[in-house]
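Chemist: coords below, sequence missing:
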């Protein structure tokens, strides 16, 4: 359960300033800093620094407030690093952004893209190439592949032909620089390499999407998150081992249907040499696509996932999975629970309770773990509720305390961060409609005051315009 305490203005974002602000909020709400058992921030240096970061400063006062880097943010960093670490992927995203900027530069082109999609969908339905059902065959637009929208670009595969049609219209009817931009964009997306990387990224995104969506849920427990990370790694490794031939056939079929040139994979591959000259390499073109792009992209992705979700940094999380009901098929490890308490939560249990806990765990294994209903539980949260519902919490209150401590560790994005995302939308709309010189402290205060009165955004903007015309301060 999350509770929002409020917004605090800070003069800067140094770790010490943020720590003082947190201390102020906690003291105002009569909360003790030493009672903190979990910290969750992003990966910025002022937050995660081992010596002077915010998590380090709080850990100095409360050594059992364990820092868990937001799992969703870790995944985004891993995906971003993979896109920037492989040359072919980096070039792909650069070209993709350029294509989207050309196609989505005006509402007229957006309408043309929608019309082209509608015509293509209608044609495919008429020849029985598409199924018709509620929710299928939606008409959409292209989105920029941002840091938090990594998986948005595979929609280009569905809109590939309509996008090419719009670019050809711009080439035919356009004038000036836009005509040249459209021609460059069309040449970029109709190359075999661009289409190959587009399909490769789509398959990688299909594997990581479940993990990505799960980590962005408002409620997510550590045990389930760790299982999803492990299964994602296994699926990526499986894709590397068995998917090459299928992917290459899929890309060739896609190009053949759209009359896009398919290179001879047995021909030699030319690498870029000195003085901008191409040099003949010892490898074939098939080797280039398979090793330099396919294997390299998946290896880089696996390496980043192993780095961001390393076993060394997740010992606490690994020990926490012992009480997870989904581990019912594995032998119950009483020693891991004892180690978890003695190493990570010694202040929450006195010596007498630690002795009693060892005995209680033996009864817990027989009375709870071997119970038929226990196998139906799917999370730590359900386990705690079941212990209360069956009144077993009376006998196993120490184990319930351990489970409660595990549940306090933050994994998913905080609800308040979602609120900030919504606030940014309002701020962007406001900045787009008024001039920058009006964005001062008095304007912000006036906007907040009017917003508190539930006056519409359009009314507020109209007030700004009137004030500017009268040349009076707000």
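Modeler: Arrived safely. Remember, it's a predicted structure, so these values are computed and weren't measured experimentally.
Chemist: make it CA atoms for all contacts and neighbour counts henceforth
Modeler: Noted.
Chemist: pull the longest helix from the chain.
Modeler: Assignment by DSSP state H gives helix 192-215 as the longest helix of the chain.
Chemist: which of the residues in the following helix or strand past that helix are buried?
Modeler: Following helix 192-215 in sequence order, the next helix or strand is helix 222-242 (DSSP states H and E). The neighbour-count check on helix 222-242 (16 or more other C-alpha atoms under 10 Å) flags 222-226, 228-229, 232-233, 236-237, 239-240 as buried.
Chemist: would you map the helices across the stretch 301-450 of the chain?
Modeler: With DSSP state H, counting those that start in this stretch, the ranges of helices along the stretch 301-450 of the chain come out as 315-320, 334-344, 351-364, 380-389, 397-407, 415-433, 441-452.
Chemist: the structure to be compared is supplied as follows:
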């Protein structure tokens, strides 16, 4: 297809839009799959020019309309396949995905979830997730960004958070919770990130990740008994011995396979998904979830008294929760809808309102007890609230039945309770995704490129709702282009 002045401005623009749209579709596919774009050799004589060029080539071969505007049929100075163009389109995808999240958040309160990990190029990366309750009463946790931090001091992390908040138009004043894994630079009582944020906003209450706390408690309980210590030492020795030699690992695997076959033949065990299947051995760690839990459950039978175990667990749990956090959690538990709201206690819930004085005016704190009494009589007599088993379901049911408007103060309490994070699993999953996007073979990927790729890859459900036109218009406005792209009305 030859381009000339006689082709007309409209025809050129139509071809340009088709070309950009086709390239964007290819980029969408690669981003959603977490695949690399570039190839080792992208020259025209290469047998494999990389995922982006090869997929675009395949797409044009299957679709004549695409073939007419890309490759050899595109102007030599406007093929739109340069690495810079790819990065700009990816950035436009990430920005519009983030904007969709921010639009959903609106001016609501939110909670901050953070964690740090090193990537494969030995860079310290901080993953940032926000938690909020949307207009339907649903608890939403959204990945916002991964930020490279030069040091992991609380001051450096706080500076990175301030910069990120400024970029996205978020305010520390809207924070109503913080959730970290308990590292001293995060949760330190005096100089930790938690404390630095609470100096600006005392209502950004911190909750230590429950999963990590439980794991650390189990570790302490396990170490308190010699039987458990000996067992863990034996397991560790088996792992070290088998993992250091392929032959030993194969021998151990074969012995276990033969034993399981005999048991299956005798009908002593059953097979199926998750039943008596091969698994890998891993070294236990103090903060690796579940590494001690199953062991403790079995070794517990060796202990002279189960009461001893329970006492140690209770002592450890008490020592890991501050008095403020304990009181807060006790008060929140009174909102529990299970067993016809059996834990309801109006006096404790009134105290809950005093935890958030900025969110309940003096008059509202005076009226909240009366509203609570009316609320509990109403929901206990409403069959639509029967069988609700958790606070999240209660919030959604309040929205569905419009009782959030009838009991606005109670719903505000429910919303604040839901904002408190109980685990940092969402942040942990960010690092799992990071290991897919940034591998040993892609260890030179830049921080911005990785972040943009992760935003789209992790938030596929949001990205899939973003219209191509929004992305194209953002891309077009990034800089002056050879071709103009008029808006579709």
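Modeler: Thanks, I have it. Keep in mind it's a predicted model, so treat the numbers as computed, not measured.
Chemist: quick one: TM-score?
Modeler: The TM-score (TM-score structural alignment, normalised by the length of structure 1) is 0.59; 315 aligned residues with a C-alpha RMSD of 3.3 Å.
Chemist: before we move on, the earlier item: now the helices of the stretch 301-450 of structure 1 in CSV, with mean neighbour count and distance to residue 110 of structure 1?
Modeler: Shown next, in CSV, are the helices of the stretch 301-450 of structure 1 (neighbours: other C-alpha atoms under 10 Å; distance: least, C-alpha to C-alpha, whole Å):
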stretch, mean neighbour count, distance to residue 110 of structure 1
helix 315-320, 17, 47
helix 334-344, 17, 55
helix 351-364, 15, 62
helix 380-389, 17, 46
helix 397-407, 19, 46
helix 415-433, 12, 20
helix 441-452, 14, 32
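Chemist: looking at the buried residues of helix 222-242 of structure 1, spot the one nearest residue 118 of structure 1.
Modeler: Nearest to residue 118 of structure 1 among these, counting by C-alpha to C-alpha, is residue 239 at 33.9 Å.
Chemist: please tell me how far that closest one sits from residue 201 of structure 1.
Modeler: To residue 201 of structure 1, residue 239 of structure 1 is 12 Å away according to C-alpha to C-alpha, to the nearest Å.
Chemist: now the residue of structure 2 sitting at the aligned position of residue 45 of structure 1, nearest residue through space, not along the chain?
Modeler: Superposed on structure 2 with TM-score structural alignment, residue 45 of structure 1 falls opposite residue 184. In space, and not counting its chain neighbours, residue 184 of structure 2 is closest to residue 192: 6.3 Å by C-alpha to C-alpha, 6 or more residues apart in numbering.
Chemist: and the residue positioned nearest the centre of structure 2, what does it touch?
Modeler: Computing the C-alpha centroid of structure 2 and ranking residues by C-alpha atoms, centre = their mean puts residue 426 first, at 2.9 Å. Shown in contact with residue 426 of structure 2 (C-alpha atoms under 8 Å, 6 or more residues apart in numbering): 129, 141, 143.
Chemist: that one -> structure 1?
Modeler: Under TM-score structural alignment, residue 426 of structure 2 pairs with residue 415 in structure 1.
Chemist: same check on residue 56 of structure 2?
Modeler: Aligned against structure 1 by TM-score structural alignment, residue 56 of structure 2 finds no counterpart at all.
Chemist: just give me the neighbour total for residue 56 of structure 2.
Modeler: Residues near residue 56 of structure 2, counting by other C-alpha atoms under 10 Å, number 22.
Chemist: roughly how far apart are it and residue 27 of structure 2?
Modeler: Taking C-alpha to C-alpha, one finds residue 56 of structure 2 at 9 Å from residue 27 of structure 2.
Chemist: show me where structure 2 has its strands.
Modeler: Secondary structure of structure 2 (DSSP state E): strands at 110-118, 124-133, 139-148, 175-180, 206-208.
Chemist: redo those as JSON lines? Include mean neighbour count and distance to residue 317 of structure 2.
Modeler: Below are the strands of structure 2 laid out as JSON lines (neighbours: other C-alpha under 10 Å; distance: least, C-alpha to C-alpha, whole Å):
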{"stretch": "strand 110-118", "mean neighbour count": "22", "distance to residue 317 of structure 2": "22"}
{"stretch": "strand 124-133", "mean neighbour count": "23", "distance to residue 317 of structure 2": "25"}
{"stretch": "strand 139-148", "mean neighbour count": "21", "distance to residue 317 of structure 2": "26"}
{"stretch": "strand 175-180", "mean neighbour count": "26", "distance to residue 317 of structure 2": "17"}
{"stretch": "strand 206-208", "mean neighbour count": "23", "distance to residue 317 of structure 2": "11"}
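Chemist: mind checking which of those is nearest residue 64 of structure 2?
Modeler: strand 139-148 (38.4 Å).
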